[in-house]
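> next come a sequence and a model predicted from it.
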Amino acid sequence: MDGILPLWKPKGLTSHDCVFKIRKIFQTKKVGHTGTLDPEVEGVLPICIGQATKIVPFLTETRKTYSAEITLGTATETEDRYGKIIEEANVLDEFSSVDIKQVLSSFHGEIKQIPPMYSAVKINGKKLYEYAREGKVIERPQRTVAIHHIQLCEGSINKSSNRLSFKFDVECSKGTYIRTLCVDIGKELGYPAHMSGLVRTKTGCFDKDNTYTFEEINQATDLASLLEPIVKGVEDLSVYYVDEHIKKKVLNGQKLNLPDLLPATDPFRVQYHDELLAIYKSHPDDKQLMKPVRVFN
């Protein structure tokens, strides 16, 4: 079977746990996930099966959408609610929705982030969380990420016990740490903060409404019917249509002349009618040619 399983990842499982379970259910080793979710986070996790594993890097690059909760007044070493508290302060200010919306809007666009110590980013061949567990704090380079949309969830502001929390929705680029975003939002509001809740609601074109739980997958009588076509995972790439003669060359992985009218994205899809044949990109050494990145035989 070849296709994309839009999984609703439950809390308590790592992304790799999900891959392991899907391998057993579908009885195949060719399974890959499209963007790590922490064990305590639930949400949309497209799983690529069979030839769909060829597009894992492209789905990983797509935008992600989250519903997050931030709590002001407490900072933790992991930047979420599961870590040891490292700073506390009573929230004395009465923030209105207008105040919070103004701060959130300041994060729209490209922003700089420093990856948290409890993350899988590698420095000198070692993951940051490994340093953190040894009690070490390592200097981390800033990275640029993009916040495409950020919005306060109306009616979500809650003040109690000298703490204040609220929820917001955010659409962002690959590599964005929502935990760090919450900490930085807290700084702008003048308080220590941490991410107290997170759900991924969308990955690329896959959202919560078209996902399956493990319970639904295990009850399915036709597993193939749960899979979305491979092309759905690369819908954000522009398409170049070829005829039957060129189709054979594409399936053989040949380099081709670039069309006069260049596709809007690079890389781009190559299709014969509705059939996805390959993903190509312009040749780095010859501006007249295009070369295959992935071919779907």
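Everything's here; your move. On a predicted model such as this, the values are computed, not experimentally measured, just so you know. Numbers count the residues shown, from 1 in each chain.
> contacts and neighbour counts: CA atoms only from here.
Fine.
> which residues in the stretch 51-200 of the chain form helices?
Ranges of helices in the stretch 51-200 of the chain, per DSSP state H, counting those that start in this stretch, are 56-60, 97-105, 128-133, 178-189.
> to Asn257, which of the ones you listed lies closest?
With C-alpha to C-alpha as the criterion, Asn257 lies closest to helix 56-60 of the helices of the stretch 51-200 of the chain, at 23.3 Å.
> buried residues in the closest one, which are they?
Within helix 56-60, the residues that qualify as buried by neighbour count (16 or more other C-alpha atoms under 10 Å) are Val56, Leu59, Thr60.
> what's that helix in contact with?
Identification of contacts with helix 56-60 by C-alpha atoms under 8 Å, 6 or more residues apart in numbering yields Gly32, His33, Thr34, Gly35, Cys48, Lys174, Thr203, Gly204, Gly233, Val234.
> name only those of those that count as buried.
The neighbour-count test (16+ other C-alpha under 10 Å) marks Gly32, His33, Thr34, Gly35, Cys48, Thr203, Gly204, Gly233, Val234 as buried among the contacts of helix 56-60.
> list the contacts of the last one.
The neighbourhood of Val234, defined by C-alpha under 8 Å, 6+ apart, consists of Ile55, Phe58, Leu59, Arg269.
> in stretch 217-224, what counts as buried?
Under the neighbour-count criterion of 16+ other C-alpha under 10 Å, stretch 217-224 has Ile217 buried.
> now find how far off-centre that stretch is within its chain.
With C-alpha atoms, centre = their mean, to the nearest Å as the basis, stretch 217-224 stands 26 Å off its chain's centre.
> what lies in contact with that stretch?
Applying C-alpha under 8 Å, 6+ apart, the set of residues contacting stretch 217-224 is Met1, Ile25, Phe26, Leu226.
> sec struct for the closest residue to the second one other than its chain neighbours, please.
Yep, that's Ile25 we're talking about. In space, and not counting its chain neighbours, Ile25 is closest to Asn218: 7.6 Å by C-alpha to C-alpha, 6 or more residues apart in numbering. Reducing the assignment to helix, strand or coil with DSSP: H, G, I helix; E, B strand; the rest coil, the entry for Asn218 is helix.
> let's bring in a second one:
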Amino acid sequence: MSRPKQPRSPAPPPGLVIVDKAPGMTSHDVVARARRIMGTRKVGHAGTLDPMATGVLVLGIERATKLLGHLALDRKTYLATLSIGVSTTTDDAEGEIFGEVDQAKLTEITDAAIAAEIANLTGPIQQVPSAVSAVKIDGKRAYARVRAGEDVVLPPRPVTVYRFDLLATRREADHLELDAVVECSSGTYVRALARDLGAALGVGGHLSALRRTTVGPFTLAKARTLEALEETPELSLDLDSAVAAAFPRRDVDRNTARAVQFGQTVPAAGIEGTYGVFDPDGKVIALAADAEGVTRSVVVLVPA
């Protein structure tokens, strides 16, 4: 006699979960665990964090996964610890040490020299990503090519370091430790900043600790650990709140809302970039953008 089918658990509501990632986990690990906690396969992340890093990781749940590719996450803030005087193969603490300088060389580095080189790494700069980064070369990740034994040299690319503020300097026996706040554009590698600062000072350097405190409009204030999420599996922001937090807003009447839900064009709103379209009940129905005098849906979140 066959067993009766168990009723399927209802899908969770759509929205964002802001995770405070623990060290040692990949972003994929976080997604896998969030799927179990939230009871859905429809979980994705926006903006990866290296395993050694902690802090803000934005997850989309259910229909909110459609937002992830459109979120304006172009500014990120980090608390970083830079180890000056020691170079590693990965430019961070997970790599093998291949260069160290003696104490005499370190004592020659003045606070003024550190400040000057930090200033040189602030603003629009050309940055060479780490060889073990996720940058693609002919469709293959740079780190995968390195693991396969290839010599990888990546071309520099433009990034912007909006803020690089030194918080503390610790002079240890065999290295200098610098604590800093870094606010930068998406695509900036903080470990490359540590590498380049050490190189400019003539002694090498690497990133020894990293904590991301903001991603776009999302901060640690909204973030929870996976353990806390497991105890209370709920959204940080529902779909309406997520779109309102991350995009300009356009409220429309019911007829316009219905047209948008059917993917039809409507008169332009004069709003720059991608924005959220909300119906008369205050519910988000789509992301849209203006072009050639009309509004077109970028993604319909709630079809008619």
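Received it, and whenever you're ready, just let me know what you need. As the structure is a computational prediction, the values presented were derived from the model and not from experiment.
> need the buried residues of helix 56-60 of the first structure in TSV (columns: distance to Glu139 of the first structure).
Below are these laid out as TSV (distance: C-alpha to C-alpha, whole Å):
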residue	distance to Glu139 of the first structure
Val56	30
Leu59	30
Thr60	26
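> and Arg254 of the second structure, what's its match in the first structure?
Alignment note: Arg254 of the second structure maps to Glu244 in the first structure; criterion TM-score structural alignment.
> what does Thr213 of the second structure give?
Using TM-score structural alignment as the criterion, Thr213 of the second structure maps onto Thr201 of the first structure.
> so its match makes contact with Lys208?
Yes. Thr201 of the first structure sits in contact with Lys208 when judged by C-alpha atoms under 8 Å, with a separation of 5.5 Å.
> looking at the two, which one has more neighbours?
Legend: neighbour count by other C-alpha atoms under 10 Å for Thr201 of the first structure and Lys208, higher for Thr201 (21 against 16).
> is that one in a helix, a strand, or coil?
strand.
> residue contacts, it?
Counting by C-alpha under 8 Å, 6+ apart, Thr201 of the first structure touches Gly43, Val44, Lys64, Thr65, Tyr66, Ser67, Asp207, Lys208.
> which strand or helix spans the residue in the first structure sticking out farthest from the centre?
For the first structure, the C-alpha lying farthest from the average C-alpha position belongs to His245; by C-alpha atoms, centre = their mean, that distance is 37.6 Å. His245 of the first structure is located in helix 244-251, with elements delineated by DSSP states H and E.
> distance check, Pro21 of the second structure against Ser133 of the second structure.
Careful, residue 21 of the second structure is Lys and not Pro. Counting by C-alpha to C-alpha, to the nearest Å, the gap from Lys21 of the second structure to Ser133 of the second structure is 19 Å.
> next: Thr160 of the second structure.
With the distance defined as C-alpha to C-alpha, Thr160 of the second structure ends up 18 Å from Ser133 of the second structure.
> the residue mapped onto Ile123 of the first structure from the second structure: neighbouring residues, count only.
With TM-score structural alignment as the matching criterion, the partner of Ile123 of the first structure in the second structure is Ile137. Using other C-alpha under 10 Å as the criterion, Ile137 of the second structure is surrounded by 14 other residues.
> equivalent analysis for Ala104 of the second structure, please.
Using other C-alpha under 10 Å as the criterion, the residues surrounding Ala104 of the second structure number 10.
> so which of the contacts of stretch 217-224 of the first structure sit within helices?
Ile25, Phe26 (DSSP state H).
> buried subset of the contacts of stretch 217-224 of the first structure, written for PyMOL?
Buried subset of these, written as a PyMOL selection, criterion 16+ other C-alpha under 10 Å:
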select buried, resi 26+226
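> list just the nearest of the contacts of stretch 217-224 of the first structure to Val293 of the first structure.
When these are compared for distance to Val293 of the first structure, the smallest value, 21.6 Å, is given by Met1; criterion: C-alpha to C-alpha.
> quick one: Glu275 of the first structure from Lys24 of the first structure, how far?
When distance is defined by C-alpha to C-alpha, Glu275 of the first structure is 29 Å away from Lys24 of the first structure.
> between these two, point out the one with more neighbours.
More neighbours sit around Glu275 than around the other of Glu275 of the first structure and Lys24, counting by other C-alpha under 10 Å; the figures are 13 against 10.
> what's the separation between the aligned residue in the second structure for Phe58 of the first structure and Val182 of the second structure?
For Phe58 of the first structure, the aligned position in the second structure is His70, judged by TM-score structural alignment. Here the distance between His70 of the second structure and Val182 of the second structure works out to 24 Å (C-alpha to C-alpha).
> repeat that for Thr110 of the second structure.
Counting by C-alpha to C-alpha, the separation of Thr110 of the second structure from Val182 of the second structure is 21 Å.
> neighbour count for the two, which is higher?
Taking Thr110 of the second structure and Val182 together and counting by other C-alpha under 10 Å, Val182 has the greater number of neighbours (22 against 11).
> okay but that one is in contact with Phe164, surely?
Yes. Taking contacts as C-alpha under 8 Å, Val182 of the second structure lies within contact range of Phe164: 4.6 Å.
> Asp38 of the first structure maps to what in the second structure?
Applying TM-score structural alignment, one finds that Asp38 of the first structure aligns to Asp50 in the second structure.
> list of residues touching stretch 110-119 of the first structure?
By C-alpha under 8 Å, 6+ apart, the list of residues contacting stretch 110-119 of the first structure reads 77-79, 121, 127-129, 131-132, 137-138, 140-147, 176-177, 180-181.
> list buried residues within those.
For those, a burial check counting by 16+ other C-alpha under 10 Å picks out 77-79, 128-129, 131-132, 145-147, 176-177, 180-181.
> what's the closest of the residues you listed to Ser161 of the first structure?
Ser161 of the first structure lies nearest to Glu79 out of these, by C-alpha to C-alpha, at 20.2 Å.
> residue in the second structure paired with the closest one?
Using TM-score structural alignment to pair residues, one finds that Glu79 of the first structure aligns to Asp91 in the second structure.
> name the SS class of Asp236 of the first structure, please.
Secondary structure state of Asp236 of the first structure, per three-state DSSP, is coil.
> any idea what Glu172 of the second structure aligns with in the first structure?
In the first structure, Glu172 of the second structure lines up with Ser160, judged by TM-score structural alignment.
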